[in-house]
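Enquirer: no letters, just coordinates:
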């Protein structure tokens, strides 16, 4: 039976290991001072802890730390004598070159695996570094398809790829709008200009056009520096589009919602695809009426799972904030590494990589099966679902098997 670590199972266990002196496994630290202490296995956590995406990055690092705490409290890695985990956190600043140098530093300092990084451009560099050093890298959040199109064997991704997110996003829009008797016809797109937003848009556009929709105005922006979207939303208004698709991060998502409310374009829907704001619990409270009716097709924590609910409650008790789905994925990434360490019984990077490749781990996410990776490193059961802000709360609305309530469509801004 595979070991599953969750807050419910994290019980404090005294762990006293034999002194290991110089016999610690690769990637582990140990000491024989004071009669013997347990080995420590280091996992590197790379996220934007400063800069425009710091709120998400801090949440994700917190989620990873909660997983480490739960595993250690439950006895550590049993197959390695109860070895304890240590999370080594690094700030990527949202910059690819910083992420790369920090990844290299963590590896040199003994990290047996890396998790991260939120921004696709950063994850591209970290994946290259992990591959060069042959150290496993588990991507929690970063959707760009090209990351896993390099033939890498040490990189794995938990969230759905950009291709899957874009395709499903277009399909859900077509299905929901047609069922409501108001099929989406012309879609304007507003996306951040990096690999993430570009990949989502390309996938969405191809599928939308195949389904008979016209993708008209496409507007890009720099997520790190944008401060207002009034001009862009005015362009959308003048385009005559009936739907605005938005792919971006949290801060810019809030700015978009506020600009839509200010400009007041006639739209049947503001429709996020992998949007970093529209499905977070903080979004409705921050933007108020400007968020009402907004959709997002994205990965999602499984709110029907009691263990996910317990994790979210623990997060709020510990950090005084509601847990975002991205933080759950970081928590999952650490669990994947720990599960692989347990099964491998070894911290050797090659053995750990092989164990990760054979993962079959129940997920705290809403997805169509356990965490399991394809030969290219994709989580084959990762499933985007459609959410909508209704009565000030983010609700799962489609497909039906995941829906808490039916979708409302058309959903003009602010309803």
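Expert: Right, received. Where do you want to start? Just so it is clear, the structure is predicted and the values come from calculations on it, not from any experiment. Numbering: from 1, shown residues only.

Enquirer: okay, CA-based contacts and neighbour counts for the rest of this
Expert: Fine.

Enquirer: where do the helices of this structure begin and end?
Expert: 54-73, 96-108, 120-133, 162-179, 195-210, 230-239, 250-263, 282-287, 306-319, 325-344, 349-357 (DSSP state H).

Enquirer: for those helices, which one sits closest to residue 276?
Expert: Of all these, helix 250-263 sits nearest to residue 276, with 4.5 Å by CA to CA.

Enquirer: helices and strands around that closest one, which ones?
Expert: Judged by 3 or more CA pairs under 8 Å, 6 or more residues apart in numbering; DSSP states H and E, helix 250-263 is in contact with helix 230-239, helix 282-287.

Enquirer: may I see the buried residues of the last one?
Expert: Along helix 282-287, the positions that meet the burial threshold by neighbour count (16 or more other CA atoms under 10 Å) are 282-284, 287.

Enquirer: CSV please, covering these and showing distance to residue 355.
Expert: Below are the buried residues of helix 282-287 laid out as CSV (distance: CA to CA, whole Å):
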residue, distance to residue 355
282, 37
283, 38
284, 41
287, 44
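
Enquirer: what distance do you get for the residue nearest the centre of the chain to residue 382?
Expert: In the chain, the centroid-proximal residue (CA atoms, centre = their mean) is residue 141; its distance is 3.1 Å. From residue 141 across to residue 382, the span is 12 Å (CA to CA, to the nearest Å).

Enquirer: and if you look at residue 336?
Expert: Separation of residue 336 from residue 382 (CA to CA): 14 Å.

Enquirer: between residue 141 and residue 382, what contacts are shared?
Expert: Taking CA atoms under 8 Å, 6 or more residues apart in numbering as the contact definition, residue 141 and residue 382 share the neighbouring residues 158-159.

Enquirer: go ahead and name everything in contact with stretch 271-284.
Expert: Here stretch 271-284 makes contact (CA under 8 Å, 6+ apart) with 165-166, 169, 200, 243-254, 291-292, 294-299, 322-325, 387-389, 392-394.

Enquirer: structure B:
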């Protein structure tokens, strides 16, 4: 049975009508104008566990998009077929994510979207491949997701390889403009595939911009105390601290470094899981001047601004999980329109050939190569006075960077 969506009252208001997705009239034999069968979409996210907030935000974006597709008339090339959400909770566990795939397969799912965490997404998409079912990666950053040669896996956003390349270029430009003030860095990362892979890439590429990685420091998930790591960083005295971890650990580490007055030229993260509106609004002093290279919406997109207002009006935050999962549902709906059917082979072919325009994102043209969208790019942001400003690329910039940051 499909799991129920658990949200706050304001989110229920936002998703009014979404609960009726699975209960919509499917028509009855012999009735004129019977509604075509719904297309079942599996949304698998960690809505409980240590990254539950992130998973709930992804689910919010996905269910909003499904509601919007249905309100706009459903999949027109399929006679107005509606999308139906099958909601799965991975609980941040690989085996549970796989179990959700199996369960939804029995329910006749046409495609999956998920799973926020790379390890869960790797296993879940592999399980989906057994049935030839399309799997759209909404947030997972590991490039292992896309390097296995699976024909059913698609990722619209950039992976950590592209994010690291763009982040290194951005940091190099900032440092050059500041007369090369930064010469050393310490990289703090979560010990899973996402953080470890990103940290290794960073350590190998930093010398190309004249910065040496003094040390890579791994931590477990979850971690409740960063005092010893902060003391270690202070003893190493780097010019830059770089972080690649999930939300709770990102924010706790940032607060610990602030409290222990660790003075550096800059805090510069790549795919910092906690660099979002929740962080900068709750801890404006801690977040001030911190920078991150990450998924972000196009601030010049009217569609993105309209969705942001809807989300915020309902009391939620417009975090990257919301608009990334929302956009993936829209990508799937576009592919269904072109395929004209929920047939898995036709749908995979439509996704592979897709030229979907990601209106919400600061991307170039969509072009999938081995399932990876070549047009997906990250943005570089900085927290300034309790707001998140885009500082690069220039065509999307809303503010100029402050680097090096003033000392505490």
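Expert: Perfect, I can see it now. Note that the structure is a prediction, hence the values are computed from the model and not measured.

Enquirer: so what number do they get for TM-score?
Expert: Superposed pair, TM-score by TM-score structural alignment, normalised by the length of the second structure: 0.91. Supporting alignment: 383 aligned residues with a CA RMSD of 1.7 Å.

Enquirer: and the residue nearest to the centre of the first structure? What does it align with in the second structure?
Expert: Taking TM-score structural alignment, the alignment pairs residue 141 of the first structure with residue 139 from the second structure.

Enquirer: residue 323 is in contact with its match, correct?
Expert: No: taking contacts as CA atoms under 8 Å, residue 139 of the second structure lies outside contact range of residue 323: 10.1 Å.

Enquirer: check contacts around the aligned residue in the first structure for residue 348 of the second structure.
Expert: When the first structure is aligned by TM-score structural alignment, the residue opposite residue 348 of the second structure is residue 353. Residue 353 of the first structure is in contact with 135-136, 154, counting by CA under 8 Å, 6+ apart.

Enquirer: where's residue 353 of the first structure relative to residue 380 of the first structure, distance?
Expert: As judged by CA to CA, residue 353 of the first structure and residue 380 of the first structure stand 17 Å apart.

Enquirer: can you pull the contacts of the equivalent of residue 327 of the second structure over in the first structure?
Expert: Alignment note (TM-score structural alignment): residue 327 of the second structure maps to residue 332 of the first structure. By CA under 8 Å, 6+ apart, the contact list for residue 332 of the first structure reads 64, 67, 140, 363-364.

Enquirer: repeat the analysis, applying 6 Å as the threshold.
Expert: By CA atoms under 6 Å, 6 or more residues apart in numbering, no residues touch residue 332 of the first structure.

Enquirer: also residue 156 of the first structure?
Expert: By CA under 6 Å, 6+ apart, the neighbours of residue 156 of the first structure are 138-139, 377.

Enquirer: how much space separates the counterpart of residue 128 of the second structure in the first structure from residue 156 of the first structure?
Expert: Under the alignment (TM-score structural alignment), residue 128 of the second structure pairs with residue 130 of the first structure. Computed as CA to CA, the residue 130 of the first structure to residue 156 of the first structure distance reads 11 Å.

Enquirer: how many residues are close by residue 224 of the second structure?
Expert: 11 (other CA atoms under 10 Å).

Enquirer: trace it over to the first structure, please.
Expert: Going residue by residue (TM-score structural alignment), residue 224 of the second structure aligns to residue 227.

Enquirer: nearest residue to that match other than its sequence neighbours?
Expert: Here the nearest residue to residue 227 of the first structure in space, its sequence neighbours aside, is residue 255; by CA to CA, 6 or more residues apart in numbering that works out to 7.3 Å.

Enquirer: what about the corresponding residue of the second structure for that neighbour, neighbour count?
Expert: Taking TM-score structural alignment, residue 255 of the first structure has residue 252 as its aligned residue in the second structure. By other CA under 10 Å, the residues close to residue 252 of the second structure number 17.

Enquirer: residues in contact with the aligned partner of residue 172 of the first structure in the second structure?
Expert: Correspondence of residue 172 of the first structure to the second structure, assessed by TM-score structural alignment: residue 170. Applying CA under 6 Å, 6+ apart, one finds that residue 170 of the second structure lies in contact with no residue.

Enquirer: quick one: residue 170 of the second structure from residue 268 of the second structure, how far?
Expert: Going from residue 170 of the second structure to residue 268 of the second structure by CA to CA gives 10 Å.

Enquirer: could you do residue 110 of the second structure as well?
Expert: On the measure of CA to CA, residue 110 of the second structure and residue 268 of the second structure end up 40 Å apart.

Enquirer: cool, residue 89 of the second structure as well?
Expert: Per CA to CA, residue 89 of the second structure is found 32 Å from residue 268 of the second structure.

Enquirer: just residue 372 of the second structure next, same as before
Expert: 26 Å.

Enquirer: just checking, residue 297 of the first structure touches residue 386?
Expert: Yes: at 4.3 Å, residue 297 of the first structure counts as touching residue 386 under the criterion of CA atoms under 6 Å.
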